[in-house]
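Undergrad: Curious how this folds, go ahead:
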Amino acid sequence: MTAPAPDSPAWFKSSFSAGEQDCVEVADMPGVLYVRDSKDKTGPSLAFGPAEFSAFVAYASTLDV
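TA: Sure, this is the predicted structure:
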């Protein structure tokens, strides 16, 4: 689901994305994780519950991109 990001989340990128241009950032808030495009910090974010985020990460790790 697309959701407005909280006012002042602590956004971070994976240490594996050092120097990369195509990255996502994650903000971990109580009960929800927000994901956004690191190149569009004012754009929309996706909101995931903990179980949905775990499923997303598990699926993404199977992709061969």
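
Undergrad: contacts and neighbour counts: CA atoms only from here.
TA: Noted.

Undergrad: Quick check: chain neighbours aside, which residue is closest to residue 53?
TA: Counting by Cα to Cα, 6 or more residues apart in numbering, residue 53 lies nearest to residue 33, which is 7.2 Å off, once chain neighbours are set aside.

Undergrad: Might one say that that neighbour is in contact with residue 27?
TA: Yes - using Cα atoms under 8 Å, residue 33 and residue 27 qualify as a contacting pair, with a distance of 5.7 Å.

Undergrad: compare with the first, here's sequence two:
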Amino acid sequence: NLRLSDARAKSTVQYILSKGISKEQISGKGMGETEPKVDCKEACSEEQHAENRRSEFLIVKK
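TA: Sure, this is the predicted structure:
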């Protein structure tokens, strides 16, 4: 799961870079199962799994 999460983060970063954002302005990190949005242990529904497969952005003002 960590590898998949990291690949998803890198893909998201590449997409943002393709839109003209400077690489100094963005970074990505896969979290795997370490920071789930929905902590449902072993009994996640498919919808809950989908919520945990996400990319989050923090926009900061310089």
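
Undergrad: what's the TM-score here?
TA: Between these two chains, after superposing, the TM-score reads 0.27 (TM-score structural alignment, normalised by the length of the second structure); 34 aligned residues with a Cα RMSD of 3.7 Å.

Undergrad: residues touching the nearest residue to residue 35 of the first structure once chain neighbours are set aside, list them.
TA: In this structure, residue 35 of the first structure finds its nearest non-sequential neighbour in residue 26, 4.6 Å apart by Cα to Cα, 6+ apart. The neighbours of residue 26 of the first structure, taking Cα atoms under 8 Å, 6 or more residues apart in numbering as the test, are 11, 12, 13, 33, 34, 35, 36.

Undergrad: what's the answer for residue 35 of the first structure, then?
TA: By Cα under 8 Å, 6+ apart, the contact set of residue 35 of the first structure is 24, 25, 26, 27, 45, 46, 47.

Undergrad: Including secondary structure and distance to residue 2 of the first structure, could the residues you listed go into a markdown table?
TA: A markdown table is the format used below for the contacts of residue 35 of the first structure (DSSP: H, G, I helix; E, B strand; the rest coil; distance: Cα to Cα, whole Å):
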| residue | secondary structure | distance to residue 2 of the first structure |
| --- | --- | --- |
| 24 | strand | 15 |
| 25 | strand | 15 |
| 26 | strand | 14 |
| 27 | strand | 14 |
| 45 | strand | 6 |
| 46 | strand | 5 |
| 47 | strand | 6 |
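
Undergrad: Please consider this matter closed, and thank you.
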